[in-house]
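Chemist: sequence unknown, structure follows:
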């Protein structure tokens, strides 16, 4: 496929101290892979971690496409061969209260937040020869917030969601396709063929297309809108969980005392 000139290029700045000069550490490059089909390729070494600066640049790129280019289809992919995205930079993500449509071309591993990003797309095509998709929050002790979980509940069957969450199961492309995580396998050529076959660029011109998708994904949108209150909601849940734990321990103590057994709690 012939190389085309970028429609725009955005640099991902590195996190620095206030007042210091920012140096780009990655980029988002947007090209037109086919008429009204926009290929947004990102690269942020070593593995496209979702940092605040990466996410802000991602959102800016999508805003430019939405508000400055004719309506069409967006395909996101990685310029780093091994990874689509290795997920959140978790240590920094938990400090940031403002963490994060079209199609995802998953060229390599998509773990945790990386898979969530792909799931936010309408369709997913993955390289069949390398990479896994995995929701491995369990492995590094991260909770699964409502805004993170709802996209999987809405788009996957319950048993697949359960296996991803409670087993951190890794799915290669063909197995992910069988489970409904993916819509197809291949590279850019196969992705463009999918766009053409499904007439996605034409459908995107419809005035109600976005409204229909918003209604279809109502639960996801609701949880994302309410994510700003996540700290308060989590604190309330923790408080309620502690209360229920204390009540359970009290019931056990009463049971042991009734049997004349010394409590070891």
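Modeler: Nice, thanks for sending it over. Everything numeric in this text was worked out from a predicted model, so none of it was measured. Numbers count the residues shown, from 1 in each chain.
Chemist: please count neighbours and contacts with C-alpha atoms only from this point.
Modeler: Noted.
Chemist: how about residue 201: what's its closest non-neighbour residue?
Modeler: Nearest residue to residue 201, sequence neighbours excluded (Cα to Cα, 6 or more residues apart in numbering): residue 72, at 4.7 Å.
Chemist: now do residue 107
Modeler: Once flanking residues are discounted, residue 107 sits nearest to residue 127: 5.0 Å by Cα to Cα, 6+ apart.
Chemist: repeat that for residue 37.
Modeler: In space, residue 37 is closest to residue 73, 4.8 Å off (Cα to Cα, 6+ apart).
Chemist: does the one you found touch residue 202 like I think?
Modeler: No - the criterion here is Cα atoms under 8 Å, and residue 73 misses it with residue 202 at 9.0 Å.
Chemist: more crowded one of these two?
Modeler: Between residue 73 and residue 202, counted using other Cα atoms under 10 Å, residue 73 has the larger neighbour count: 25 against 14.
Chemist: okay, one more to line up with it:
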């Protein structure tokens, strides 16, 4: 556990299994090295437990405190820290994208740029309907996307939605996100976590596939995984 992130492990009632809830609790939840390290530690713990209990239902939810799910990268830190993108941020996105149990992002607030990508790396998303946006605002910063970032976003969107997202910096409200199939459920803030738990519980039985669940994700998102794991100078090429 850390001051940035906490993990709660609770039993599922039906089916009998385990629900993991990661709560981000650092205001805007800007993503930096410390954030990624804390998240890696928790994901390692969850995977070790799931390997030991192989074949039993399980699911993972991420959520946050406050009005932000995540406001993206700590950009100054990211740009000044050698290896940050390859060793931390892109590695974290690949980890979530191919995690071995079902994952649900419970979006209780804004998810911008790197935070939007974190949400998209999950299998499912629940978004509050009364406030908050999903947005990739790199065109307004302005800042290019690394190949892995672009590939991750592209894998979760139709071509026209991807165009609007990247070239317009479009701010998706909850209804926009639902209509664009970026989220699976929208609801009032007070229901976000409970709806995420319902969704996670429903699909937790698929964790019985074990390592095959991860392999299926790798096959689904071949291009995104390939670009997220590029190294060195190749990571700067589109």
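Modeler: Here it is on my side, so go on. Being a predicted model, the structure only gives us computed values, none of them experimental.
Chemist: circling back to that earlier point, for the residue nearest to residue 107 of the first structure, list the residues it contacts.
Modeler: By Cα atoms under 8 Å, 6 or more residues apart in numbering, the contact set of residue 127 of the first structure is 105-108, 173, 185-187.
Chemist: can you add distance to residue 209 of the first structure, neighbour count and secondary structure and give those back as TSV?
Modeler: Output for these, formatted as TSV (distance: Cα to Cα, whole Å; neighbours: other Cα atoms under 10 Å; DSSP: H, G, I helix; E, B strand; the rest coil):
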residue	distance to residue 209 of the first structure	neighbour count	secondary structure
105	21	28	strand
106	24	34	strand
107	27	27	coil
108	30	26	coil
173	29	26	helix
185	25	22	strand
186	26	16	coil
187	26	16	coil
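Chemist: quick one, helices of the second structure?
Modeler: With DSSP state H applied, the second structure shows helices at 33-52, 75-80, 90-97, 114-120, 147-155, 159-168, 174-179, 192-203, 211-220, 222-228, listed in chain order.
Chemist: just name the most buried of those helices.
Modeler: Mean neighbour count (mean count of other Cα atoms under 10 Å) peaks for helix 114-120 among those, with a mean of 25.
Chemist: what's the average distance of that one to the first structure?
Modeler: Comparison of helix 114-120 of the second structure with the first structure after fitting gives an average deviation of 0.4 Å (mean Cα distance after the TM-score superposition for the first structure).
Chemist: read off where that helix ends up in the first structure.
Modeler: Aligned by TM-score structural alignment, helix 114-120 of the second structure corresponds to residues 113-119 of the first structure.
Chemist: still on that earlier bit, return those of the contacts of residue 127 of the first structure that are likewise in contact in the second structure.
Modeler: Mapping the contacts of residue 127 of the first structure onto the second structure (both residues aligned by TM-score structural alignment, their matches' Cα atoms under 8 Å) leaves 106-108, 173, 185-187 still in contact.
Chemist: ok, so of those, who is nearest residue 212 of the first structure?
Modeler: Nearest to residue 212 of the first structure, judged by Cα to Cα, of those is residue 106 at 25.2 Å.
Chemist: how much space separates the closest one from residue 69 of the first structure?
Modeler: Distance, residue 106 of the first structure to residue 69 of the first structure, using Cα to Cα, to the nearest Å: 24 Å.
Chemist: got it, and residue 201 of the first structure?
Modeler: Separation of residue 201 of the first structure from residue 69 of the first structure (Cα to Cα) stands at 13 Å.
Chemist: same deal with residue 8 of the first structure?
Modeler: Distance of residue 8 of the first structure to residue 69 of the first structure, given as Cα to Cα: 11 Å.
Chemist: just give me the match in the second structure for residue 37 of the first structure.
Modeler: In the second structure, residue 37 of the first structure lines up with residue 19, judged by TM-score structural alignment.
Chemist: isn't that match up against residue 59?
Modeler: Yes - counting by Cα under 8 Å, residue 19 of the second structure touches residue 59, with 5.2 Å between them.
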